[in-house]
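Colleague: Here's a sequence, model it:
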Amino acid sequence: MSRKISVQLYSVREDLKKDYEAGIRKISDMGFTHVEPAGFPGYTAEKAAKLFKELNLESLTCHGNLPIGEDKNKIIEEAQLLGIKYIYTGCPPGYPDCFKSVDAIKALADTFNEAAEFASQYGIQVGNHNHTYEMLDIDGKPAYEYFLEATPETVLWEADIYWVMAGGRSIPEFIQRLGKRAVALHFKDGIVGATEQELEVQQSDSGLVAKEREFLPAGEGEVPLLEASEAAIDTEIAVVELDSYNGNMMEAIQKSYTYFTKNNIAKGNV
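Modeller: Got it, this is the predicted structure:
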C-alpha cells in the first residue's frame, strides 16, 4: 500500500496548546509520515516548518482559508513554507448557508474557482472538506452535485466519510463520484446513529462538536473504513481524525494509526 498516513492536527489541539513541539514529537514517534495542520496554537508556521523538517514529517495538506482577498498572498506564502500542495477548507465563506440553495452553491463554486486559478500559479490546489450540509438534497439533487458540476476536477474534495454517512449517503458511492478529486480522505470512525436532515452543532471551547455523536479510534465505530479504502482508488493520503474523544486523544490516535497500517489503509514508519 503506497497511500501515505497523516493526522489532522485539530484532533490533538489540546495537547498542542500545552506543548506544540512535544505533541508533534509524539505524533512522529507513533510512525506518522505526514501531518495536516489546522493553525498553530501557541506556535508559528515558521517554527512548525522547522520542526516538521527535523522529524521528516511532510505537510502536503492543510485546513485553512482559501487564498482569496487581501490575505491570498500570505496564505500561499505560508503554504509554500510548509510544503503544502493542497489547501482544504471545512468552513468556506458563508458556511453552512452557502450549501443551502442552488444559487448560493454556484456562487461558492465561483469562489473556489477563483482561488484555484490563483493557487495553481504556485503548484497548489484547493478543495472543500465536507460535513453533512453538503449531503442534503436541494430540489431532488444532493447539494454537492451542484458544486461538482460548477467546478473543474482540479478543485478537490477531501471527503470526511463519517459526515458522508451521517448525511445519509453511501460512502463508497460518494468516493467514486469524487474520482480524482479525492486526493486526500478523512477515515473518521465513530457512532453515527440515525442520519439527520440537519447537523446540530454546539459551540464549545474546543470548537464545533456535534451533538449526540461519538467519535472513536479507527476500527471501533460503525463507519465502514475498509469499504471506503477499497473505493478510494485515487486517494493518496489517508488522514486520521477525531473531532473529540471521551478519553486520551493521543492514545486514540495511536490506536487509529495501528488500525490503518495493519489493515493496509495506509503505510507508516512503524
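Colleague: rest of the way, CA atoms for contacts and neighbours
Modeller: Noted.
Colleague: okay, which residue of this protein is out on the far edge from center?
Modeller: Relative to the centre of the chain, the most outlying C-alpha is that of Asp139, 27.6 Å out, by CA atoms, centre = their mean.
Colleague: Roughly how far does that residue sit from Val102?
Modeller: Distance of Asp139 to Val102, given as CA to CA, to the nearest Å: 9 Å.
Colleague: With Ser6 instead?
Modeller: 34 Å.
Colleague: Those two - which one has more neighbours?
Modeller: More neighbours surround Ser6 than the other of Ser6 and Val102, with 30 against 17 (other CA atoms under 10 Å).
Colleague: shouldn't that one be in contact with Gln254?
Modeller: No. Ser6 is beyond contact range of Gln254, at 11.9 Å (criterion: CA atoms under 8 Å).
Colleague: mind listing the strands for the stretch 101-250 of the chain?
Modeller: Under the criterion DSSP state E, counting those that start in this stretch, the stretch 101-250 of the chain contains strands at 125-129, 137-138, 141-142, 156-160, 184-186, 189-191, 201-204, 207-210, 214-216, 237-240.
Colleague: Please identify which of those strands is closest to Glu114.
Modeller: With CA to CA as the measure, strand 125-129 is the member of those nearest Glu114 (10.1 Å).
Colleague: Packing partners of the closest one?
Modeller: Judged by 3 or more CA pairs under 8 Å, 6 or more residues apart in numbering; DSSP states H and E, strand 125-129 is in contact with strand 86-89, helix 102-120, strand 156-160.
Colleague: In a markdown table, list the ones you listed along with distance to Glu222.
Modeller: Below are the helices and strands packed on strand 125-129 laid out as a markdown table (distance: least, CA to CA, whole Å):
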| stretch | distance to Glu222 |
| --- | --- |
| strand 86-89 | 26 |
| helix 102-120 | 31 |
| strand 156-160 | 14 |
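Colleague: sorry, back to before: let me have the strands of the stretch 101-250 of the chain in TSV, extended by distance to Ala22 and mean neighbour count.
Modeller: Listed next are the strands of the stretch 101-250 of the chain as TSV, based on distance: least, CA to CA, whole Å; neighbours: other CA atoms under 10 Å:
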stretch	distance to Ala22	mean neighbour count
strand 125-129	28	23
strand 137-138	44	16
strand 141-142	43	14
strand 156-160	27	25
strand 184-186	24	26
strand 189-191	26	21
strand 201-204	25	10
strand 207-210	22	14
strand 214-216	23	21
strand 237-240	19	26
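Colleague: another one to check against the first:
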Amino acid sequence: MEKMKAGVTGFMPKDVDYLEQLQKYAKLGYSYYENARYAFTQPDPKAVIDRVHDMGLKYLALGTTVHKGAYPDVKELVRQARIADVHMVGMYHSGATFWRFADRPDLPEYDEAMLEIENMEKLAVELGKEGIDFFFHNHDQEFRTTYNGVPLFWMIAAKAEHVKFEVDLGWVHYAGWDPAQLIRQLGDRVVILHVKDYTRGENCENKPTGKVIVPRYTTPGTGLVDLEACFHAGVDAGVKYAVIEQDMLYHLSTEESVRTAYAIMKETGYVE
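Modeller: Next up is the predicted model:
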C-alpha cells in the first residue's frame, strides 16, 4: 500500500512571516503546501520556491478560474507551473458553480453553468497537452444545486470528462453525501483529498452578498467526518495527497491544530 503524503493549505495567520510558518509545518512532518500563488506575488518567485524546497516542502498546485467568462492565459499558467515544479492547476473559485460564496445572491441559469463547465473542460484539455492536470475543488453547493434533478457536481463530472477533482471531505459530508463513497465513484479522477472537518453547530462568513452560513469547522479528525474511511477509499483510488485546512479556529492555536491533525492522519495508517 502506498500511503498518501500529508499537506497543508491555509493555516496562515495574519502578521506572520510566510516562510517561517512553512518552516514550522515542514518540521512537523508535512511534505506539501498546496497553492504556490504566494510565490508569484513576490519579486522573485523562484527564490521563494527554492526556499520552500530547501525546507523539505513542495508546492502541489496553482490556482485559476473561468469565472464570468474569464479564461486564463494557458501559456502563463504553464510557465508558472514549470517554475513552481507543480503538475496540477486547480479551480478553487468560480462563478456559476461557486454562486453561494461569490459576489451574487442568485442561482445561475442552466446555460451559464453549462458554459462554465465547457470552459473547465477546454482548460483541462489544453493543460493536459502540457502534462498538467486541471482539477475542480468542490464545496457544498455543487451537490445542493440541481438542474432537472441532477446535482451540478455530477454534471461537471459527466460533461467535463478531462477534469480531475480535489474532493473536499468536509463540504461533501456537510452537503449530505458520503465522501468515501464519492471517492470510490470518481476513482482515479481524484487527485487530492482536501481534509476538512466540522462538528455540530454553524457559523457564518461575511461575504459581498452578506452572511454565508458555514459549518463549525474543527481540527481534522475531531469532527463528524469519518477520515479513516475516506483515506481508505483514497488509497484504493491511488490518491497521493491528503491536504488539511481549517477555515476558522476555536479552541486550538494554528500550530496545535496542524500538529493534532497530522498525528490523527498518521494514526489511520493511510497517511505519512
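Colleague: quick one on the thing from earlier: Leu148 of structure 1: which of the strands of the stretch 101-250 of structure 1 is closest?
Modeller: When the strands of the stretch 101-250 of structure 1 are ranked by proximity to Leu148 of structure 1 (CA to CA), strand 156-160 comes first, at 9.0 Å.
Colleague: Please enumerate the helices of the stretch 151-272 of structure 2.
Modeller: 152-159, 169-174, 179-186, 227-237, 254-267 (DSSP state H, counting those that start in this stretch).
Colleague: Show me which of those helices has the highest average neighbour count.
Modeller: Among the helices of the stretch 151-272 of structure 2, judged by mean count of other CA atoms under 10 Å, the one packed with the most neighbours on average is helix 169-174 (a mean of 24).
Colleague: Can you check which part of structure 1 that one sits on?
Modeller: Using TM-score structural alignment, helix 169-174 of structure 2 corresponds to residues 161-166 of structure 1.
Colleague: Mean per-residue distance, the matching stretch versus structure 2.
Modeller: Compared with structure 2 after the fit, stretch 161-166 of structure 1 shows a mean deviation of 0.8 Å (mean CA distance after the TM-score superposition for structure 1).
Colleague: still on that earlier bit, aligned partner of the residue farthest from the centre of structure 1 in structure 2?
Modeller: Asp139 of structure 1 maps onto Asn148 in structure 2, with residues paired by TM-score structural alignment.
Colleague: Report the separation between Ala242 of structure 2 and Leu249 of structure 2.
Modeller: Distance of Ala242 of structure 2 to Leu249 of structure 2, given as CA to CA: 20 Å.
Colleague: that older thread, can you tell which of the helices and strands packed on strand 125-129 of structure 1 is closest to Lys47 of structure 1?
Modeller: Closest among those, once you apply CA to CA, is strand 86-89, at 19.5 Å.
Colleague: residue range for the closest one in structure 2?
Modeller: Counterpart in structure 2 of strand 86-89 of structure 1, with TM-score structural alignment as the criterion, is residues 88-91.
Colleague: average gap between that stretch and structure 1?
Modeller: Here the mean offset of stretch 88-91 of structure 2 against structure 1 after fitting is 1.3 Å, by mean CA distance after the TM-score superposition for structure 1.
Colleague: Tell me who's in contact with Gln141 of structure 2.
Modeller: Residues counted as contacts of Gln141 of structure 2 (CA atoms under 8 Å, 6 or more residues apart in numbering) are 97-98, 100, 175.
Colleague: of those residues, closest to Glu121 of structure 2?
Modeller: The closest of these, once distances to Glu121 of structure 2 are taken by CA to CA, is Thr97, at 14.0 Å.
Colleague: That closest one belongs to a strand, doesn't it?
Modeller: No. Assigned with DSSP: H, G, I helix; E, B strand; the rest coil, Thr97 of structure 2 falls outside any strand and is coil.
Colleague: coming back round to it: so for His87 of structure 2, which of the helices of the stretch 151-272 of structure 2 sits nearest?
Modeller: That would be helix 227-237 among the helices of the stretch 151-272 of structure 2, by CA to CA, at 18.7 Å.
Colleague: contacts for the closest one?
Modeller: Helix 227-237 of structure 2 has contacts (CA under 8 Å, 6+ apart) with 1-4, 169, 179-181, 183-184, 187-188, 190, 193, 195, 221, 265, 268, 270-271.
Colleague: Arg251 of structure 1 corresponds to which position in structure 2?
Modeller: One correction, residue 251 of structure 1 is Glu, not Arg. When structure 2 is aligned by TM-score structural alignment, the residue opposite Glu251 of structure 1 is Glu256.
Colleague: Next one: the counterpart of Val7 of structure 1 in structure 2 from Gln141 of structure 2, what distance?
Modeller: For Val7 of structure 1, the aligned residue in structure 2 is Val8 (criterion: TM-score structural alignment). Taking CA to CA as the measure, Val8 of structure 2 falls 23 Å from Gln141 of structure 2.
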